[in-house]
Structure formats: C-alpha cells, structure tokens
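Asks: Quick one, fold the following:
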Amino acid sequence: MAWWKQVVASAVVALAALIAWIAWMPEARPMLERVGVWPVLEATGTLDALAAIGITPAEAPQAAGGPGGPPGMAGGPTPVIAAEVIATQRTATVSAIGTGQALRSVAVTPEAPGRLVEVRVRPGDRVTAGDLLARLDAEAERIALDRAELMLEDARDTAVRLRSLRGVGASDVQIRDAERAVRGAELSLAQAALDLRRRDIVAPIDGIVGFVPAEVGNQVTTASEITRIDDRSVLLVSFLVPERHVRDLAPGTAIVAQPLGSFGTDLDGQIRNIDSRVQVASRSLTVEAEIANPDDALRAGMAFAISVTLPGEMLPAVDPLAIQWGREGAFVWAVRDETSVRVPVRIVQRTSNSVLVQADLETGDLVVREGVQSLRDGGPVAVRDTVRPDEVDEGAAAGAPLATVTTSEG
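Replies: Sure thing, here's the model as predicted:
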C-alpha cells in the first residue's frame, strides 16, 4: 500500500475513534476543553455536522440536588464517591533472628579436689536445689571430724575441772585459757564438718541435668565440670533491633517467636531486658525477651524468628483508591466547601485497606475515591456516597504489607 494511503487510513481510524469517544464517554468533553480541542471542533462546525447525522456528545448523569447541566467542567458539579479520613496509629514490625538460652544455667564443679566414688544422676534428670549429684572419697575428712570431736570433748572437760578449782588451785588466767581452748575446738569441729560436707556435690539450682562427663574413679579438681544444670522453665532469647526504634522499646512489650525448626508454631513472649548501649558496628540494640516453656519443649541454643510490632505516631489514613499520582508525586482530591482541592501527600505506610500519609488532612475530612477523572482544583463536586477506609473491601488494597524492618542476630 502506498504511504499516502496508509496516512489516510490512519487518519480515518483516528477520526472514528475520536467520534466514538465523544459520543460514548462523558469525560471526553472536559478533557478536550482542557487541551483546547473542543473549541476548535465547535468553530469548524464539526460538532454540528455530527449532530446532523445523529451523533451527540455523551453527558454524565446529573448530580442529585445539583444544578442542571453537564457535570464537571461542563458547568455542573462532578458526582463523586468520597472516603472519610480516619486517624490510625503507625506501626512497624521488626523481624529478627535470636538465640535462646536457659533462664539460669550453672556448671556444677566440686568444692574440693578428690576422687569420685559415686554419681547419682543421669542426663535429663530433673533436680531441685540441694539434691545430691555425686560424692568424693571422704575417709580423711571423717577421721578429721572424729579427731575434732575428741579434742572438743577434752577441752570441755578441762574447762569444767578448772572452773571447779577456781580460787583453790586454778587461777582466772587458766580458766580463760581453757574456755578459749573450748572455743577453738568448736571451730575445728565446724571446719571438719564443713570439709566432710564438701565431699558431697549437690545441685545449686532447680533444673534439668545435662551430660555428665565425669565417671566414678575420676580424679577431679575444683575446675572439673561434673555436669551442667539448666533451668529452662523460661527461655531467654536475645536479638538485635535497629537503633531508630530505641524510643519504642520498653520492658513488657509483646513479641511473637517461632522456632526455626518448627515454623507455624507461634509462641507469645515479652521483652525482659534492653541493653544500655547501641552496638557501634551494627547500629543495633541488643534486646532480651522471655518465652514461657511450661511443657519443656524448648531447648537452650535453639534459633527463633522474632517478630515485634512497635506502635508509632497517629497519622491520617485514606482509602487506597484516593491516592493519585502526578509529576510532583502523590496527591489526593479533598472535598472542601463542595469543591475539589488537590492535597499533596507523602505515603508513610500501607495496610490491608488504608494508606497512612503525612498531609494537610484532618480526621473526618473527605477525599475522592471514585470520579477523580473529571476533577480539577477548585471545581464543584457533588458527593453521592461516603465510605470509611476500614469499611472498604480488603481486596481493593490486597497485597499491601505493613512496614517491616528485618534484622538478624549479631
């Protein structure tokens, strides 16, 4: 096909499309007036020619209670559906990976060196504070205890005899020396009894016994670890939070923990301790949370996915459909005194059915969610219906997540 035929065919198609747009779309006239095409069509008689063959411009339905004539730029108010602005608290969800540790964990070591002659516990046994775990050989300590008892008995007899001879054969100095000897013998007996008790290795806390590497016959010292006892009735999980959330953290803040080995298991907990300083290398703050472990299903050393929802400031929330975009960024059409006002907004956070923004909006203001195509700044509008963002079908803004900050254990 020759080039001029292609040009003619394209022109015919474009003209047909323009005529169909004018005939069927009410928004055609306002837009053509805005760009200056409509006056040209009137001046050239094109509209009269179309009217002669039965083609007339489409007009939008007249707003209820509004003045007569076409809506929007055609003279009458533009019918719109508006959404009410509500105040919503901004939230941030901090996600982190933390490692659990027992509420208390004690390495059990002997108080004195010696040879193990008895081990009474096995891994996994539950013990209470004071329970006997193991014994060291104690023959020498028993002999020392018996000797101390004899020395005490002898010192007491001497003291009694000297008191009976007071003034007739025993001086006051001798009596005082005898009484001091009794006191010394009592202390020696107490020391011998203590040395004997130290041959028994007892549980310092309530908890669960870990591995017992020591065996009967081993020669141990005060540095030898007999076993380790963990009190895991509560598990402590340490994780990192970015420093920008320092003001939002407080002991008692709720957290949700998921063991990495069993996703889908949500465990409730709360923040227990917050570090006093920020780590310079990671610009993060160490936070310690506690998780109850009544059925003893959790173990120290397990990894947890931690989620903390931190509340923030109150912000205006608008319907997602009200957000429009222009060359200068996002904006909404606010309805004020029955006119449309273009209000710039900065999007802060999206939720399932609303958008939190920073803008010149107050709670109860109306923003246009349907009918924005024909609006202009300062143009008249007629609100046909009003909805709240929390009443909007969640499908209208599906997939809009909460603000999330992800960190990991340092």
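Asks: CA only for contacts and neighbour counts going forward, please
Replies: OK.
Asks: and the closest residue to residue 113 other than its chain neighbours, how many neighbours?
Replies: Computed as CA to CA, 6 or more residues apart in numbering, the closest residue to residue 113 that is not its neighbour in sequence is residue 221, at 4.1 Å. The local packing of residue 221 (other CA atoms under 10 Å) involves 14 other residues.
Asks: can you check residue 152 too?
Replies: Burial of residue 152, expressed as a neighbour count using other CA under 10 Å, amounts to 21.
Asks: chain center to whichever strand or helix holds it: distance?
Replies: Under the criterion of DSSP states H and E, residue 152 resides in helix 139-164. Shown here is helix 139-164, whose average C-alpha point lies 67 Å from the average C-alpha point of the whole chain (CA atoms, centre = their mean, to the nearest Å).
Asks: again, but for stretch 333-352
Replies: Between the centre of stretch 333-352 and the centre of its chain there are 30 Å (CA atoms, centre = their mean).
Asks: Endpoints of that stretch, how far apart?
Replies: Using CA to CA, to the nearest Å, the gap from the first to the last residue of stretch 333-352 comes to 21 Å.
Asks: got the buried residues for that stretch?
Replies: Neighbour-count burial for stretch 333-352 flags 333-335, 339-342, 344-345, 347, 349-352 (criterion: 16 or more other CA atoms under 10 Å).
Asks: Equivalent analysis for stretch 83-100, please.
Replies: Applying a neighbour-count criterion of 16+ other CA under 10 Å, the buried positions in stretch 83-100 are 83-88, 90-100.
Asks: just the helices in the stretch 1-150 of the chain please.
Replies: In order along the chain, the stretch 1-150 of the chain carries the following helices (DSSP state H, counting those that start in this stretch): 3-24, 28-35, 37-43, 46-52, 139-164.
Asks: for these, which one sits closest to residue 386?
Replies: Taking CA to CA, helix 28-35 is the member of the helices of the stretch 1-150 of the chain nearest to residue 386, at 24.5 Å.
Asks: before we move on, back to that, in strands, which of the buried residues of stretch 333-352 fall?
Replies: Mapping these onto strands (DSSP state E) picks out 333-335, 339-342, 344-345, 347, 349-350.
Asks: Now distance to residue 195 too, for those, in a markdown table please.
Replies: Converted to a markdown table, these look like this (distance: CA to CA, whole Å):
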| residue | distance to residue 195 |
| --- | --- |
| 333 | 86 |
| 334 | 86 |
| 335 | 88 |
| 339 | 94 |
| 340 | 91 |
| 341 | 89 |
| 342 | 87 |
| 344 | 82 |
| 345 | 78 |
| 347 | 73 |
| 349 | 68 |
| 350 | 69 |
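Asks: another one to check against the first:
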Amino acid sequence: MGRFMRLRSLNTTLVAGISALLLVACEREAATDSLPAPPRPVRTITVEKREQLTPLTFSGRIEAEDEASLAFRISGRLQSSDIRLGDRVEAGQLLAQLEAQDQLSAQRQAQAALAAAQGQLTKARNHFERQQTLLAQGWTTRANFEAATQAQQTAQSNVEMAEAQLSSAHDQVSFTELRADAPGKITEKGPVAGEVVQAGQTIARIARQDGRDAVFDVPAQFVRAAPANLQVSVSLTDDPAVTAKGRIRQIAAQADPITRTFEVKVGLTDPPAAMRLGATVNGRVETGSGPVIDIPATALTRINRQPAVWIVDPSTNVVSARNVDILRFDQADVIISQGLDAGEIIVTAGVQALHSGQKVRVLGAAP
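Replies: Predicted coordinates:
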C-alpha cells in the first residue's frame, strides 16, 4: 500500500512538471505570434512619363535620283541598238538607230524642191530688175512692173517654204538616231535590232546623275504621321552592315491603285558603292507616339484576373494592389495606358510574395 502511494505521488509530480513546461512553451509561442512581421525587402522605381519612339521598318529598292526614259520621236524599224545594261554613256553618244530610207528620200526631195525654188527666185529677181530699169526709162508700163514685183515676192516665199521643208526633213532624219541627252548609266534596255517600235516607246532608261534614292511603298498611316524632312536609316537587306542616311524628299500624291500604298523617295547622303541601282534595302525610322508610362515587365502581376502592380505608400511603406491597362509590351518593358500616374512608386522585384496592406523595405534604403 505504501509503495502504491509513493508511485502515485511520483506520477502526479511528473504530470505537474510536464504541464508547466507546456504552459511556458505556449506562452512563448503566443508572444512570438504577437510580434509584427518584419518588412519584406523589395525593389521599386518611381513612375515617369517619357517620349516613346516607335521603330518602323520598310523594304524598298535603290533607284537613281534623276532617271529618264529615252525613246524615238517617230515610228520605224530598229536598225541597231548598241546598249547594254550597266553601260556608262556620255552626252550625245549614239544609243540606237532606225532604218532611215524614207526620211533620207524625203530629205533629198526637199533639197531638190529648194533648188527649184531658188532657181525661180533668181529668174523672178532678174525679171523684176529689168522691169524696174525699163520703167525708169519709160519703156514699160507700171502694170508690167507690178506683175514682176509680185512674181519676185511669190518666188521668195516659195524659197522660204522649201527651206522650212528641208529643215523638217533634216529633223526627221535626225529623229532616226537616239542619243544620250546627258552622261549617265543604262538601267533598262528595250527592244532589240530588227523590231518595229512606235514613237514614244522606251528604248533605254538612263540614270542621269550619280545621286541615288531609296524608294519605299508605305501605308497611308505613315504618310499622315511622318514629319517633314524625316531622317531614315537605310541598310542593304543582304548585308545590314552597309548603311546610309537619308531624308524623305518626295511622297507620291496618289496611292497605288492596287496596293493602296504611297511611294516615298528618300534622298541618300553619300551612299556607299555597294548600294547599287536596283539593290534591295531596308529603311528604318523612329516616330514619336507622345509621352507614355513604361515600367519593367517584372513589376507586372495578376490580381482579379487583370494585370496589376503594387503601389508603395512613401509615408508608410505599405503596398496596395492596383489594376492597370496595358497598351503594348515586350520581354523587357510594358507600356501602360491607364492606371498609373507620374511620381508614383511601384514594386519591381518581389511582387509575387506581397499582399495588400503589407509593409515593405526598399532594398538599398535605411532599415
């Protein structure tokens, strides 16, 4: 009996000790839970508005700044055409020639008509001089003198008309030859010898100056938004390292009826030799779209199934969520259209571990 009582007293003591230990542990845990959580470290930026430049790229080609199509003024059969693409020509150089038998025949007829008219004029002038002498001596009548005067005037008019016809015949002969009107380079070749060509049909196209243009077909939106004298960066499509600068010098007044685009010519400044006529190039411009707010992509989170950011109250360092509207984005930056104002502070790192009302500590700031 005494042994049982001693064991019971020992158990009671052990239970009391364990209960005391548990009570102390619970009190410590409660005290720990009552302590405020330490501020979560985050990184932030201050929202700013800045001018956004939008890059635009177009594909085009290199053309001569001053290029002209050469053609015969008359129709005929092409006798010779001694031009090749890329040939350098000088002013007055013969490029092509038509068969000129008909024109040469007409020229000979005009020469003969002129000789006949000149002979009639000589005869009429001699008769006039005789009548003038006889009238002064009283051996002829005034009517005969006036008839001689009239005949001389008619003969003179016939000579002038024959001279004009001969000049026209000379022109027709010269029109059978096509010559370069200025030094340049052949960029296009038309019909070959033996073909019948029409007046005005392109025989050759010449780049008449060394200046070069980059020509692009652009949409109407670009034409409306492009400022005057816009600078364009041009590079070869097959070798982007070959570049040149230029400015828009001409915009087509009317859109292409098929593509509905406008042709824009960019005058290049000191283009490299590698930018040959006909080469394919890319043109790049940057146009301003007005002040915008852009933030790092890491600042973006999702709340209520909508894009959002965490706003930091600078007076308390407490964060709150705010939904925003996105204009556009890429891997690094997000352009915000609505929801943020300049001067506000947003969290850019640590956004996934935050909740509304949480206090934060900006990394790099004093604790």
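Asks: Any idea what the TM-score is?
Replies: Here the superposed chains carry a TM-score of 0.66, computed using TM-score structural alignment, normalised by the length of the second structure; 320 aligned residues with a CA RMSD of 4.4 Å.
Asks: that older thread, could I get the helices of the stretch 1-150 of the first structure as a markdown table with distance to residue 194 of the first structure?
Replies: Converted to a markdown table, these look like this (distance: least, CA to CA, whole Å):
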| stretch | distance to residue 194 of the first structure |
| --- | --- |
| helix 3-24 | 104 |
| helix 28-35 | 100 |
| helix 37-43 | 107 |
| helix 46-52 | 115 |
| helix 139-164 | 9 |
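Asks: Nearest approach to residue 204 of the first structure belongs to which of those?
Replies: Relative to residue 204 of the first structure, the nearest member of the helices of the stretch 1-150 of the first structure by CA to CA is helix 139-164, separated by 22.3 Å.
Asks: Residue nearest the middle of the second structure, spatially speaking?
Replies: Taking CA atoms, centre = their mean as the criterion, residue 216 is the residue nearest the geometric centre of the second structure, at 4.4 Å.
Asks: helix or strand for that residue, which one?
Replies: Assigned by DSSP H and E, residue 216 of the second structure falls within strand 212-218.
Asks: any idea which helix or strand comes after that strand?
Replies: helix 220-225.
Asks: which residues touch that following helix?
Replies: Among residues not part of helix 220-225 of the second structure, those counted as contacts by CA atoms under 8 Å, 6 or more residues apart in numbering are 251, 260-262.
Asks: Can you name the two of those residues that sit furthest apart?
Replies: Farthest pair in the contacts of helix 220-225 of the second structure (CA to CA) is 251 and 260. Separation: 13.6 Å.
Asks: Between those two, point out the one with more neighbours.
Replies: The residue with more neighbours, out of residue 251 of the second structure and residue 260 and counting by other CA under 10 Å, is residue 251; that gives 17 against 13.
Asks: what residue of the first structure matches up with the more buried one?
Replies: Mapped onto the first structure by TM-score structural alignment, residue 251 of the second structure lines up with residue 273.
Asks: how near is the residue of the first structure most remote from its centre to residue 161 of the first structure?
Replies: Going by CA atoms, centre = their mean, the residue of the first structure most distant from its centre is residue 168, 86.7 Å out. Distance of residue 168 of the first structure to residue 161 of the first structure, given as CA to CA: 12 Å.
Asks: now do residue 298 of the first structure
Replies: 67 Å.
Asks: More neighbours: which of these two?
Replies: Neighbours per residue, other CA under 10 Å: of residue 298 of the first structure and residue 161, the larger number sits with residue 298, 19 against 13.
Asks: What's the match for the more buried one in the second structure?
Replies: Structural alignment places residue 298 of the first structure opposite residue 276 in the second structure (criterion: TM-score structural alignment).
Asks: Contacts only, for that match.
Replies: Under the criterion of CA under 8 Å, 6+ apart, the neighbours of residue 276 of the second structure are residue 62.
Asks: three-state assignment of it?
Replies: Using DSSP: H, G, I helix; E, B strand; the rest coil as the criterion, the local structure at residue 276 of the second structure reads coil.
Asks: is it fair to say residue 177 of the first structure lies in a strand?
Replies: No: the assignment for residue 177 of the first structure (three-state DSSP) gives helix, which keeps it out of a strand.
Asks: Map it across to the second structure for me.
Replies: Aligned partner of residue 177 of the first structure by TM-score structural alignment: residue 154.
Asks: how many neighbours does that match have?
Replies: The local packing of residue 154 of the second structure (other CA under 10 Å) involves 16 other residues.
Asks: Residue 89 of the first structure and residue 310 touch, don't they?
Replies: No: taking CA atoms under 8 Å as the contact criterion, residue 89 of the first structure and residue 310 are not neighbours in contact, 10.2 Å apart.
Asks: can you list residues touching both of these two?
Replies: What both residue 89 of the first structure and residue 310 touch, as defined by CA under 8 Å, 6+ apart, is an empty set.
Asks: do you know how far the match of residue 177 of the first structure is from residue 123 of the second structure?
Replies: Distance check for residue 154 of the second structure against residue 123 of the second structure: by CA to CA, it reads 12 Å.
Asks: Over to residue 14 of the second structure?
Replies: Distance, residue 14 of the second structure to residue 123 of the second structure, by CA to CA: 165 Å.
Asks: of these two, who's got more company?
Replies: Under the neighbour definition other CA under 10 Å, residue 14 of the second structure and residue 123 were set side by side, and residue 123 has more, 14 against 11.
Asks: What's the local residue count around residue 138 of the first structure?
Replies: Around residue 138 of the first structure sit 19 other residues, with neighbours defined as other CA under 10 Å.
Asks: what does residue 193 of the first structure align to in the second structure?
Replies: In the second structure, the residue paired with residue 193 of the first structure according to TM-score structural alignment is residue 170.
Asks: Distance check, that match against residue 196 of the second structure.
Replies: Distance, residue 170 of the second structure to residue 196 of the second structure, by CA to CA: 22 Å.
Asks: Which one's more surrounded, these two?
Replies: The residue with more neighbours, out of residue 170 of the second structure and residue 196 and counting by other CA under 10 Å, is residue 170; that gives 18 against 14.
Asks: For that one, which three-state class applies?
Replies: Here residue 170 of the second structure is recorded as helix under three-state DSSP.
Asks: what's the closest non-adjacent residue to it?
Replies: Residue 170 of the second structure's closest residue in space is residue 107 (CA to CA, 6+ apart), at 6.3 Å.
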